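Asks: Just the structure for this:
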Amino acid sequence: MKSAADGAIAAYVKTTMLQVDKHRNAYTCGLLAGLYGLLFGWDTGMIGGLLDSASFQHSFALPSGSQSLANFKGNIVSTLQAGCFLGAASALLLPDRIGRRKSLILAALVALAGTAVQTCCAVGAQQPEQALVQLYVGRSIGGFGVGLASSVVPTYIAEIAPKEIRGRLSCSFQLFVVTGMMIAFFVNYGLSLRFGAVSQDPTEWRVAFGLQALPALLALLGTVSPYCPESPRWLVQHGSQELARDSLRRLHKSSDDVYVAGLLAEISCDLQGSADPGLKAACREMLTDRMTLYRCLVPAIVNFLQQWTGVNGVNYYSPQIFRTLGLRGRSTGLFATGIYGVVKVTTTLLFMCLAIEQLGRKWCLIIGGLIQCFCLWWIGTFLAIAGEESARHKGIAYLTIAMLYLFVIGFGLGWSGPVWTVSSEVPPQRLRALAMSLGTMSNWLFNACVARATPNMLASIPNGGTFFIFGTDALLAVLFAIFLLPESSGAPLELLHECFPKRGYVRRCLADLSPRKRRRAFQQDVLQRRRADTLLEAPAEGPAYRRDRT
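Replies: Predicted coordinates:
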């Protein structure tokens, strides 16, 4: 039995390594693009620790009252999300007008400018009120770059990745998000040890803000490198067939002109040689039928559900939550938060390699959401029973802290990377940039709502009610994944409309719960037949079959 298991593991590792070698260029490109996730994660992980530091509160003259301080914390956190929302809104136009690659370069430059403005706050004789306004402006500018990148990166990765690794590569963005959080958690912990719990030296928070420039520089250098070509699908859409052919050769590490010509013909067949439809025409096209509209709204829906599972409320205010559960001392809370970040990175990487393609998107979302729901309800129940005396129930308190770590394991499996995968692959090709912009606008809008509401909810809703609310939202997310989301793994982007029938849609979604009924074998037969038809006939005579143009 053991030898059989060892043989299966060895075969899996060998197959995976061969796949990595085969798609080495695509992996390199996707991982370099995923570096923009560091921008997102770094600020999310950094700001929660800084808000509790004496130096930050002194430099910006934050009030000492619990309710007033909670309001200021919510404002400081949510200004970044406001900028991110505007950056995501700009993705309605920029990626289709100037291209995916140039949009990412612009995002990195804007993020660097925002970092400079934040780092230079409270310099010289600047008053705390003026410094706070400058901080708001800097966070909004930096947020614009982060929001633009968060919309463009999943679209870019989905368009450059082969179908066999599209889910895994799309998750790389989330992997770098949680990696940025983890690094920021430990930066906060190191700064707290260096400056102490009561230090009022502004160097502490200024170093933390200044270090945000590192991920922006890394992302910029990766994008301008020759390893990140422009999206071949965007090039075809804008009539640059030869550039698209060259981009496909580089991404697929192939000198086989027949293979590359087949890929190019498949993309051209899907787009029918159409140019960028423009924002107004894209909106009209999105409304042509009910299923096209739904496919364009799926990114917004899954991002809305992701935010209301409470994960970013936990990310931003985890030191405060650990104190509520009985961990005392700022350094202790920051260290526990750092371990929380390590668990997040480890689980995201593990599930990216072992679950997203093997279990499929649908089951990852269901299992992960159920784990989150259970953990949040457990924490809420503990706080409801123990109340303010949670520190006295040490055994149960430590078990509840473990539930917080289990919560993030569930998030890593479900409503983490798979959300970005589903968002980037479900929309029609011609409308993908529009749909992803709507999705990331939803992400940042409700990210801001959660960030703004969480400190007030923790302060004003007694007996763990905040966690009951988030847990119930996680259960609603699971129900959505069961009844309204089909399985999309294993299908090329050009044929994903096969997963969205106009009749019997809910029945199809329920059938996808069973591997036997998932119709994967049927899908593979259809895909192979249509790919063969495209290879044989499309270059000379155009598409050999009728298909949904979206």
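
Asks: Could you use CA atoms for every contact and neighbour count after this?
Replies: Fine.

Asks: Select the longest helix from the chain.
Replies: Across the chain, the longest stretch assigned as helix under DSSP state H is helix 128-160.

Asks: so how far is that helix from its chain's centroid?
Replies: Distance, stretch centre to chain centre, for helix 128-160: 14 Å (CA atoms, centre = their mean, to the nearest Å).

Asks: my read: residue 271 touches residue 238, true?
Replies: No. In this structure, residue 271 is not within contact of residue 238 by CA atoms under 8 Å, at 10.3 Å.

Asks: Next up, identify which helix or strand the nearest residue to residue 91 once chain neighbours are set aside is on.
Replies: Take residue 91 and drop its neighbours on the chain: the residue closest to it by CA to CA, 6 or more residues apart in numbering is residue 437, 5.4 Å away. According to DSSP states H and E, residue 437 maps onto helix 432-460.

Asks: one more to put side by side:
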Amino acid sequence: MSCSWVFAVSLTFCVFFFSLSGFDEGNVSGMINSVRFRQQYGLSDKSKSAAQVAALEGNISSMVQIASVGGALIAFLLTDRIGRVWALRQMCLVWILGVALQITSNGNLGQLYAGRFVAGLGIGQSTVIGPTYLVEIAPRSIRGLCTCIFAGNVYLGIVLSYFANWGASMHISNLSNRQWIVPITLQIIFGGLTLVMSFLALESPRWLLVQGRHDEAKNNMVKLRGLPATHPYVMTELQDIRDSIDRERESSMGTSFLAPLRELFFIGSNLYRLILGLMVQFLGQWSGANSITIYAPQYFALLGVKGQNEKLYATCILGVVKLVSSLSCAFFIVDRFGRKRSLYTGLILQFLSILYIAVFLAVDGGSTTSGHQTAGQKRASTAGIAAIYVNGLAWALGWNTVQYLVNSEMFPLRTRALATSIIMCFHFANQYGNSKAVPTMLLPVSQGGMTSSGTMFFFAAVLVIGLVYVWFFLPETAGRSLESMDALFNLPWYQIGRKGKMMRSETTADLLDAKRDIELIETVDVEKVEHGRS
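Replies: The predicted structure follows:
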């Protein structure tokens, strides 16, 4: 049954306020380029070598990412124990506390590290709590839209932070701490807003059913769908969830704390999903787009953008490109054309843009720093700046969409929070490694780096590997209910990515008989098979 017409104000409200995060990535790029900040925390110390400054920049930027690993683990414990909504509330409190510690550090590097670490514990939880909640409350026909709004709002935070950094650099003196403190206060504003509005959000009906709170689950489903409790759509969806929970309990490995962990690692279809999710994070984080988000001013400087305000303005435009691209993908592409088609498009565009930047930096990168460019060199560097924007668009269409959506929608309810937590731990571990390594990677070989062009070639190679991996292993999940994913992942591992989309639309019989789906995918003549059985 199609549910594209299902809409309710409650659903829209919950989707929006569970999607607010992402401000730190936008703030830190301006913060570490603020003149006053660099003076306070030793980044402009002439006694430090370029490698030492790069290492210090990496430590400050990546402290949030390393703490987010712990935050993602905490999210698993709390999301299943206290529910999705209460987990969001405590996350906001932790996030706000971390930002407050940063704002009051006043040149104390240890307190700055502590503040970024505490904020990271909150930010790490957001990437588990948000997508888990959103895929559970969304109708399957717009599940991609609802979950991708999370990715879109991440870029809303980045855009607002970029513009705040740009405005502060223009209107606040370089000698004032407020030049980097004012933009960070956006995190407190939106963290507080999310905390307050969470008291109007509805708990996930799926989580309530697992807890045995059937009446609350039905009431919340009615509000989320905007339909009466007796409507066939609501009744069918609730019954499908109950049936799925019953099947999971029958096949579960006990009720202990470690039972979901055993199910995740010792059931083949679950382990495949976990490996798939980990690889999506690994390939996405090392594709180069996240490092451009965090170190955007440095990349624009490599391509010839001069002046602090000019670099921050170019960074603002990049944020707008990513925001518009993410929302366009959410509203018009990911559910209509599928996850894989969107990802293919993004990966190809991202590869071409990164490859152009790599070739330009290798052939003519020195002209942007020498200050003497011919007309042709100027056009080439301008094309490189445009390639940065194309890369932002491609990232929004590709890995950024999939890294939250597929990871949270493909797991059974019993292991969803645990699996998403593990995957997001891996996400932040790679993001930490990336943000820590990039300042050093961009250095010349003589200073222990791999040069700016070598770094770009490395990212381009990762994108090629990602394109091959997606074609072979990643299944198409658009249009399938959460309760039907088991049938898809019960296919042989070598068929899931290439033939999963050929599976029939899910019915009760399809869910209970994965073997029949396999036979259909392999184009076996079902009638002959049945005749042979008789």
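
Asks: Overlay them and tell me the TM-score.
Replies: Superposed pair, TM-score by TM-score structural alignment, normalised by the length of structure 2: 0.88. Supporting alignment: 495 aligned residues with a CA RMSD of 2.1 Å.

Asks: quick one on the thing from earlier: between helix 432-460 and the longest helix of structure 1, find me the angle.
Replies: 140 degrees (axes from the mean of the first three to the mean of the last three CA atoms, to 10 degrees).

Asks: Please say which of residue 271 and residue 238 of structure 1 ends up with more neighbours.
Replies: Legend: neighbour count by other CA atoms under 10 Å for residue 271 of structure 1 and residue 238, higher for residue 271 (20 against 17).

Asks: counterpart of the more buried one in structure 2?
Replies: Superposed on structure 2 with TM-score structural alignment, residue 271 of structure 1 falls opposite residue 245.

Asks: when you align them, which residue in structure 2 goes with residue 412 of structure 1?
Replies: Using TM-score structural alignment, the partner of residue 412 of structure 1 in structure 2 is residue 396.

Asks: Isn't its match up against residue 319?
Replies: No. In this structure residue 396 of structure 2 lies outside contact range of residue 319 using CA under 8 Å: 10.7 Å.

Asks: neighbour-wise, which of these two wins?
Replies: The neighbour comparison of residue 396 of structure 2 against residue 319 (other CA under 10 Å) goes to residue 396, with 31 against 27.

Asks: which residue packs closest to that one, ignoring adjacent ones?
Replies: What sits nearest to residue 396 of structure 2 in space, not counting adjacent residues and going by CA to CA, 6+ apart, is residue 326, at 4.9 Å.

Asks: which position in structure 1 aligns with residue 336 of structure 2?
Replies: For residue 336 of structure 2, the residue aligned by TM-score structural alignment is residue 358.

Asks: Next: residue 118 of structure 2.
Replies: Per TM-score structural alignment, the equivalent position to residue 118 of structure 2 in structure 1 is residue 141.

Asks: With residue 30 of structure 2 instead?
Replies: Residue correspondence, TM-score structural alignment: residue 30 of structure 2 in this structure matches residue 49 in structure 1.

Asks: Then residue 423 of structure 2?
Replies: Matched by TM-score structural alignment, residue 423 of structure 2 corresponds to residue 439 in structure 1.

Asks: What mean distance separates the helix ranked longest in structure 2 from the matching residues in structure 1?
Replies: Longest helix in structure 2 by number of residues (criterion: DSSP H): helix 50-82. Superposing on structure 1 and averaging over aligned pairs (mean CA distance after the TM-score superposition for structure 1), helix 50-82 of structure 2 comes out at 1.0 Å.

Asks: corresponding residue for residue 476 of structure 2 in structure 1?
Replies: That one, residue 476 of structure 2, aligns with residue 487 by TM-score structural alignment.

Asks: Its match: what's it in contact with?
Replies: Contacts of residue 487 of structure 1 were listed using CA atoms under 8 Å, 6 or more residues apart in numbering, and they are 360-362, 499, 509, 512, 518.

Asks: just the strands in the stretch 151-300 of structure 1 please.
Replies: For the stretch 151-300 of structure 1, no strands are identified by DSSP state E, counting those that start in this stretch.

Asks: And the helices in it, which stretches?
Replies: 166-195, 203-210, 213-224, 232-237, 241-252, 257-271, 278-286, 290-307 (DSSP state H, counting those that start in this stretch).

Asks: Tell me which of those lies nearest to residue 449 of structure 1.
Replies: helix 290-307 (9.0 Å; CA to CA).

Asks: roughly how far out does the closest one sit from the chain middle?
Replies: Computed by CA atoms, centre = their mean, the separation of helix 290-307 of structure 1 from the middle of its chain amounts to 15 Å.

Asks: Then stretch 246-259 of structure 2?
Replies: Taking CA atoms, centre = their mean, the mean C-alpha location of stretch 246-259 of structure 2 is offset from the chain mean by 29 Å.

Asks: quick revisit: for the match of residue 30 of structure 2, the count of nearby residues, please.
Replies: By the criterion of other CA under 10 Å, residue 49 of structure 1 has 30 neighbours.

Asks: Identify the residues contacting it.
Replies: 185, 188, 317, 319, 334.

Asks: which pair in those spans the largest distance?
Replies: Greatest spatial distance among the contacts of residue 49 of structure 1 (CA to CA): 188 and 317, at 13.2 Å.

Asks: The two: which is more packed in?
Replies: Shown here are residue 188 of structure 1 and residue 317; by other CA under 10 Å, residue 188 has more neighbours (27 against 23).

Asks: From residue 139 of structure 2, how far off is the aligned residue in structure 2 for that one?
Replies: In structure 2, the residue paired with residue 188 of structure 1 is residue 165, using TM-score structural alignment. Residue 165 of structure 2 sits 38 Å away from residue 139 of structure 2, going by CA to CA, to the nearest Å.

Asks: Excluding residues flanking it in the chain, which one is nearest residue 491 of structure 2?
Replies: Once flanking residues are discounted, residue 491 of structure 2 sits nearest to residue 518: 6.3 Å by CA to CA, 6+ apart.

Asks: and what of residue 26 of structure 1?
Replies: Excluding the flanking residues, the one nearest residue 26 of structure 1 by CA to CA, 6+ apart is residue 251, at 5.0 Å.

Asks: where's the alignment partner in structure 2 of that neighbour relative to residue 249 of structure 2, distance?
Replies: When structure 2 is aligned by TM-score structural alignment, the residue opposite residue 251 of structure 1 is residue 224. Separation of residue 224 of structure 2 from residue 249 of structure 2 (CA to CA): 26 Å.

Asks: again, but for residue 147 of structure 2
Replies: 27 Å.

Asks: if you count what's nearby, which of these two comes out ahead?
Replies: Using other CA under 10 Å, the more surrounded residue of residue 147 of structure 2 and residue 249 is residue 147, with 31 against 14.
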